[in-house]
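1. Give me a 3D structure for the following:
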Amino acid sequence: MAKVTISLDAELVVEVMVLAGVGNPQDAVELVVRDHIQRGHRTEARVAARDEVLREVDGKPRDIEG
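-> Here you go, the predicted structure:
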């Protein structure tokens, strides 16, 4: 996998290390980024499932009240 080097504020990285419980800055930031990506995928999956249910409801014939 290709690597990218970036500069971050030291206080930000230290806070990430504390919250992640990791002593290595690289590992801490990588964990946070991976968690963010996974959370996004879970959200997308929930939204897709909800949209599918709504499509099924909209696709059913409606009873006409008269």
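
2. use CA for all of it now, contacts and neighbours both
-> OK.

3. For the helix or strand hosting Glu44, enumerate the helices and strands it packs against.
-> If you go by DSSP states H and E, Glu44 is part of helix 25-59. Under the contact criterion of 3 or more C-alpha pairs under 8 Å, 6 or more residues apart in numbering; DSSP states H and E, helix 25-59 touches helix 10-20.

4. One more, please, to line up against the first structure:
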Amino acid sequence: MAKIDISLDAELVVEVMVLAGIGSPQDAVEAVVRDYIARGHRTETRTESKDRGLRDVDAKPQEPQG
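-> Take a look at the predicted model:
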């Protein structure tokens, strides 16, 4: 996997390290990024199921009204 170097505010990284309980700045930031991506995938999965259910309801022919 390709690697990149970025600059972050030291206080931000230290706070991530403390909250995550990880001693390495690199590992702490990587854990946060991986968690963010995983959370996005879980959200997509949940909303996809909901959207699919709504589409199924919309696809059914409706009874004439009036």
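
5. Work out the TM-score between the chains.
-> With the length set by TM-score structural alignment, normalised by the length of structure 1, the two chains reach a TM-score of 0.91; 66 aligned residues with a C-alpha RMSD of 1.1 Å.

6. rewinding a little: tell me which residues in the helix holding Glu44 of structure 1 are buried?
-> Neighbour-count burial for helix 25-59 of structure 1, with 16 or more other C-alpha atoms under 10 Å as criterion, is recorded at Pro25, Ala28, Val29, Leu31.

7. can you pull the contacts of the first one?
-> Right, the one you point to is Pro25 of structure 1. Val13, Val14, Val16, Met17 (C-alpha atoms under 8 Å, 6 or more residues apart in numbering).

8. quick one on the thing from earlier: the helix holding Glu44 of structure 1 against structure 2, how far on average?
-> Its matched residues in structure 2 lie on average 0.5 Å from helix 25-59 of structure 1 after superposition (mean C-alpha distance after the TM-score superposition for structure 1).
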